[in-house]
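Enquirer: fold the following and give me the result.
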Amino acid sequence: MLAAKSADFVRFWTERRVCTLTTLRRDGTPHVTPVGVTLDVASATARVISSRGSHKVRHVLAAGEDGALVAVCQFEGARWSTLEGRAVVRQDAESVADAVRRYAERYRVPRENPERVVIEIAITRVLGLR
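Expert: You can find the predicted model right below:
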């Protein structure tokens, strides 16, 4: 899905930039929080590292095995891009280590966090910057 995207799109999602993640609370209202997002263009997967007890992680877990509908967004001036998809929480050491490596490449090496998990988003729709 993302393989046909422009070099500008890929660059936009690899440059250091604060993003937002929108999850839904049990009552259906949106919860928006600033996050760091990494994008794997080849697999159309976005990842967010977080603590196990965070609201965003609890919202995704509450959606059950099928995952939660979420959106990640970033902007710079008039340029913006939103990725929508279904998120699940990965807690295994291999998934967490991979997500931390990707985060360190885009942002910086994150602090140690024994409660770290990964919100993994299978992207189904792209809006904005093409």
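Enquirer: contacts and neighbour counts: CA atoms only from here.
Expert: OK.
Enquirer: pull out the buried positions in the helix or strand encompassing residue 70.
Expert: For residue 70, the element it lies in under DSSP states H and E is strand 68-76. By neighbour count on 16 or more other CA atoms under 10 Å, the buried set for strand 68-76 is 68-75.
Enquirer: run a quick neighbour tally on residue 37.
Expert: By the criterion of other CA atoms under 10 Å, residue 37 has 27 neighbours.
Enquirer: separation between the residue nearest to it when sequence neighbours are not counted and residue 65?
Expert: Among residues not flanking residue 37 along the chain, residue 48 sits closest, at 5.1 Å (CA to CA, 6 or more residues apart in numbering). For residue 48, the distance to residue 65 equals 18 Å [CA to CA, to the nearest Å].
Enquirer: looking at those two, which is more packed in?
Expert: Applying other CA under 10 Å to residue 48 and residue 65 shows that residue 48 carries more neighbours, namely 25 against 11.
Enquirer: which residues touch residue 124?
Expert: Neighbouring residues of residue 124 by CA atoms under 8 Å, 6 or more residues apart in numbering: 83-86.
Enquirer: and this one, so I can compare the two:
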Amino acid sequence: MAHDVRDPSPDFLAFWREHHVCTLTTPRPDGSPHVVPVGVTYDPEAGLARVITSKNSTKVANILAAGPEGARVAVCQVKKGRWATLEGRATVRTEPEVVADAVSRYTERYDRTPAPNPDRVVIEIALERALGRG
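Expert: Next comes the predicted model:
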């Protein structure tokens, strides 16, 4: 079922506020999918999803390899019969204020402050599609 990225149903948004491990799928340079577990925050007002990670990760390398336009990616979460996917174009952000905001959002959703990481960056996904059930 499709959802409005910027105006999701209350149930869809509530599901994205719950504590769930998600997956991020990025395209490798050869086009094959690279899927890894991540924490994701969803900001419908801005039309963004965010993932904090290390600048040396494979997911960051895949996004950077796609060029300045970024890479088409998907984040997904599942719990029993409920599922939700957000799709869009990902870019890598390094500005300290953007990283700090993403860490704050992660801390709020996951009720855990991540360990300090001087190599932390943000994968910012400009959302184009939202799908889900439950």
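Enquirer: in this structure residue 129 of the first structure contacts residue 80, no?
Expert: Yes - with contact defined as CA atoms under 8 Å, residue 129 of the first structure counts as touching residue 80 (5.8 Å).
Enquirer: per the alignment, residue 84 of the first structure pairs with which residue of the second structure?
Expert: Here residue 84 of the first structure is matched to residue 87 in the second structure, going by TM-score structural alignment.
Enquirer: where do the strands sit along the first structure?
Expert: For the first structure, applying DSSP state E gives strands covering 19-24, 30-35, 38-40, 45-51, 68-76, 79-90, 116-128.
Enquirer: so where is the first one in the second structure?
Expert: Alignment note (TM-score structural alignment): strand 19-24 of the first structure is matched to residues 22-27 of the second structure.
Enquirer: check stretch 53-63 of the first structure too.
Expert: Against the second structure, the aligned range for stretch 53-63 of the first structure is residues 56-66 (TM-score structural alignment).
Enquirer: buried set for the matching stretch?
Expert: 59-60, 62-64, 66.
Enquirer: and of the residues you listed, the nearest to residue 19 of the second structure?
Expert: Nearest to residue 19 of the second structure among the buried residues of stretch 56-66 of the second structure is residue 59, at 21.8 Å by CA to CA.
Enquirer: the closest one contacts residue 29, doesn't it?
Expert: No - contact criterion CA under 8 Å: residue 59 of the second structure and residue 29 do not qualify, at 11.1 Å.
Enquirer: about what we covered before: quick check, distance from the match of stretch 53-63 of the first structure to the centre of its chain.
Expert: Per CA atoms, centre = their mean, to the nearest Å, the displacement of stretch 56-66 of the second structure from the mean C-alpha position of its chain is 14 Å.
Enquirer: go ahead and name everything in contact with that stretch.
Expert: Contacts for stretch 56-66 of the second structure (CA under 8 Å, 6+ apart): 26-29, 34, 54, 70-71, 90-92, 119, 123.
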